[in-house]
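Here's my sequence, what's the structure:
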Amino acid sequence: MENITANTDLVARGLSKPMTLVMAVVAGLAVANIYYNQPMLGLMASDFPGSGVAGLIPTVTLLGYALGLFLLVPLGDIIERRRLIVIQFFLLAIALAITAMAPSVFILVIASVLVGASATVAQQIVPFAVHLAPSEKRGAVVGTVLAGILGGILLSRSLAGFIADMSGWREMFWLAAPLAIIGAMTMALTLPHSKPDTKLRYLQLLKSLTNLWMDFAELRWAAITQAILFAAFSAFWTVLALLLEQPAYNMGPAEAGLFGIVGLAGILAAPIAGRIADAKGPHSIVITGTIVTLFSWIVFGVWPTIPGLIAGVLLLDFGVQSALVSNQHIIYALKPEARARLNTIFMGSMFLGGATGAAMATTAWNVGGWIGVSALGTVLALLALAAQIRALKIRTSKQR
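Predicted structure coming up:
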């Protein structure tokens, strides 16, 4: 049995709008680090010819993120959160510096895993924000923080593409290292002190992940659906730079990064979905987001032009982010004292899906080009929709 310590003082003070925005921006700054490599893959591959680095680096970075989710994020339930967040940011800065200096593919791979793992500090921030928010505003708070994360994901590609075009890919990681230190200092100065939610030991904490997975069907369906959707999301962004290098487009990393700015429109989905989830319930938003994701891949497949890619990006980001906000709204309500661990399971599943999608997209690209990748994304979106239909049938049967 867990011994719960209620952080009533923090909840009573609530979460101000400025603090929510600060947490959103810093969370976006953290998660951006796992996406800097994507528009720079062509340049990185030219530095390490014949190594397959273009497909390897985004995959191992996402695997590192998944590893951090399972091993580091649960610590948020047993360690004072502000201190944990600051420590992870400093570890992230060190990993980024190693990446910038990497003399070989082996070192680059190890550093990329470390960057991914330490960048999960973003997922320490999300449940902390939820904990501080009053229950009637949790959906909106999740939406705002996730909007910051989405902004970090998308702007990271634009920034990396620009810096890589101007100076090279290593310079991007040299820039990212001090930005991580700024994130650490910002959180140290602005976050309130917290108390651990449980007195479980670390190994007990990890063991409890299995219990949570088995106890909550809603968690399982949310994790499965979002993992598949994020696989479809990662498939697109993994091969975009490779697609735009083709003679039909003849574009470099800067142009690939500009698609991140296009995708910023998807940020609007997060707070809107959060508010609707607060008012109407989250399940219908998950299904809607899944359908929109499916349409995005149909657009990619039948309209392989720059306008088609832009339209598809808007749909893809809107669909995936709407489902993400709503699924997190669902899981955070299941067991408040275990939010960090619930987030671990959910986001860990999601990023394992993302790593799988990145690896599958590389294979699909090598075998079938853009048509192969479009087919992969469509199949993944259909699988996510099938999972949601199955979950809906189960919920409906239980309500009878």
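
switch to C-alpha atoms for all contacts and neighbour counts from now on
OK.

top helix in the chain by residue count?
If you go by DSSP state H, the chain has its longest helix at helix 339-399.

So which elements touch that one?
Here helix 339-399 touches helix 53-71, helix 122-132, helix 202-215, helix 217-244, helix 283-302, helix 306-332, going by 3 or more CA pairs under 8 Å, 6 or more residues apart in numbering; DSSP states H and E.

Turn those helices into TSV, including distance to Gly42 and mean neighbour count.
TSV is the format used below for the helices and strands packed on helix 339-399 (distance: least, CA to CA, whole Å; neighbours: other CA atoms under 10 Å):
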stretch	distance to Gly42	mean neighbour count
helix 53-71	7	25
helix 122-132	27	24
helix 202-215	38	14
helix 217-244	7	24
helix 283-302	22	23
helix 306-332	20	24
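
Ok, which of the ones you listed comes nearest Leu41?
helix 53-71 (5.0 Å; CA to CA).

which residues are contacting the helix or strand following that closest one?
Next along the chain after helix 53-71, taking DSSP states H and E as the criterion, comes helix 81-101. Residues from elsewhere that reach helix 81-101, judged by CA atoms under 8 Å, 6 or more residues apart in numbering: 30, 75-76, 107-108, 111-112, 114-115, 118-119, 121, 124-125, 128, 170-174, 176-181, 183-185, 187-188, 191-196.

One more, so I can put them side by side:
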Amino acid sequence: MQRPISEDRTVAREPGPEAPQARPAAGPLTPERLRLVMLVLAVACGLTVANLYYGQPLLAPIAHAFGVSQGSATLVVTLTQLGYAIGLLFLLPLGDLLENRALASRTLLVTAAALFAAGLAPGFGVFLAMSVLVGVTSVVAQILVPLAAHLAPEEERGRAVGTVMGGLLLGILLARTVSSLVAAAWGWRTIYLVSGVLMLALGALLVRVLPRRKPEHRSSYAQLMVTIGHLVREEPALRRRAFCQAMMFGAFSCFWTAISFELIRQHHMGQLGIAVFALVGAGGAAAAPVAGRLGDRGLGRAGSGIALALAVLALLLARVGSGSVVLLAVAGVLLDLAVQSHQVFSQREIYGLRPDARARVNTVFMTTIFVGGAIASAAAGAVDESYGWGGVSLLAAALPLAGLVVWTYSTVRHLRGRRIPSYAEGE
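As a prediction, this is how the structure comes out:
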């Protein structure tokens, strides 16, 4: 099925002198084989991306163990996300150059080593350095999401991306619960050691199950990196999607970075209580497959606006309902639903922009998102120390509100029939 050219592009072409196509796997995947591969990709994405979030509910015991302030402890989240942004910018483009299965499995070996070193770190400086390396190498999750889009038939791309993103989002949302439970039982260092073992096992599983996919780009790595700038310049829809999702992820990071401090300070919770609280957010992962199907039906524009508005409302609820754990939990669920839905709508669109440059498209998209998240996490720590939870929740609400302004402007101009970049694929 041929995808129509959207309004923001007169020609869908690869930036640069070449326009190669990726070499397919050894043969077309049967439906049963495709389902198995998508399941493995979902599990792999979930386990890998969880490394970025294990530290969020552990900031208080980490601060105590290393003798630093709570504000300094938030550097764990900030630097891990900055490391991830670095990996997205410099490692993820290799997905358009190197064989994907080998790239992912070998990178996981470095992730495992960094996790073991973090779990055994003798000082805060070493732990922060290993947190950066964990972030850099956990980019494997974003190597695998575009691979799902490559392997699935075009008419099922949204469903495939939604399935894999569902696993990734479960990893994000369950990571906080798992790390809190493990910390309560065996200490906060244990989760890093356990995850290191899981990364080794996961690398072996990917080698065994995934088909090979070798891109056929003739360009060098340096030339490949130059084309990223071309993508930013030539794809307005990519810029818009990246900005709006960065605002959403910034809000997400603010909420989950500061909420453990609020639960300890205001509601006198321990690690077990924080673990149970974090578990309620896992319901947000259910939005990913639904959003993927809605995106396949051309409802990405409307769904994106609803998701942005829902995030604003969720964070205002977190502000006015801070005295109630139940209301805070409801706000967390609604925020996660909104953030994950908007991301799937966005990825459903951007992966159709340049099929032979999906890794680089994902580089632009995800790097923007995690730079926004890292800045928001750092701001959340400073705001929490000065203004408490009320300040953090208002800061977080302002971010998706900015995205909603951009969405409204784009939608109004689209409805007026002007030739401007469309916000959602197929519209």
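
Out of the contacts of helix 81-101 of the first structure, list just those in helices.
Per DSSP H, the contacts of helix 81-101 of the first structure map to helices at 30, 107-108, 111-112, 114-115, 118, 124-125, 128, 170-174, 176-181, 183-185, 187-188.

Name only those of those residues that count as buried.
Those of these that meet the buried threshold are 30, 108, 111-112, 114-115, 118, 124-125, 128, 170, 172-174, 176-181, 183-184, 187-188, by 16 or more other CA atoms under 10 Å.

In the first structure, what residue corresponds to Asn100 of the second structure?
Alignment note (TM-score structural alignment): Asn100 of the second structure maps to Arg81 of the first structure.

and what of Trp188 of the second structure?
That one, Trp188 of the second structure, aligns with Trp169 by TM-score structural alignment.

Stretch 106-118 of the first structure maps to which residues in the second structure?
With TM-score structural alignment as the criterion, stretch 106-118 of the first structure aligns to 125-137.

same thing with stretch 354-374 of the first structure?
Using TM-score structural alignment, stretch 354-374 of the first structure pairs with 373-393 in the second structure.

mean distance, that stretch to its aligned residues in the first structure?
Once fitted to the first structure, stretch 373-393 of the second structure is off its aligned match by 0.9 Å on average (mean CA distance after the TM-score superposition for the first structure).

Can you give the distance from that stretch to the centre of its chain?
20 Å (CA atoms, centre = their mean, to the nearest Å).

Ok, stretch 67-79 of the first structure next?
Stretch 67-79 of the first structure sits 16 Å away from the centroid of its parent chain (CA atoms, centre = their mean).

ok, Cys45 of the second structure - contacts?
Applying CA under 8 Å, 6+ apart, the residues contacting Cys45 of the second structure are 140-142, 144-145, 164-165, 167-168, 171.

May I ask which helix or strand encompasses it?
Secondary-structure assignment from DSSP H and E places Cys45 of the second structure in helix 31-49.

can you pull the buried residues of the helix or strand following that helix?
For helix 31-49 of the second structure, the following helix or strand on the C-terminal side (DSSP H and E) is helix 59-66. Buried residues in helix 59-66 of the second structure, counted by 16+ other CA under 10 Å: 59-63.

What span of the first structure is helix 59-66 of the second structure aligned with?
So helix 59-66 of the second structure is aligned with residues 41-48, judged by TM-score structural alignment.

Report the aligned residue range of the first structure for stretch 231-251 of the second structure.
So stretch 231-251 of the second structure sits over residues 212-232 in the first structure, by TM-score structural alignment.
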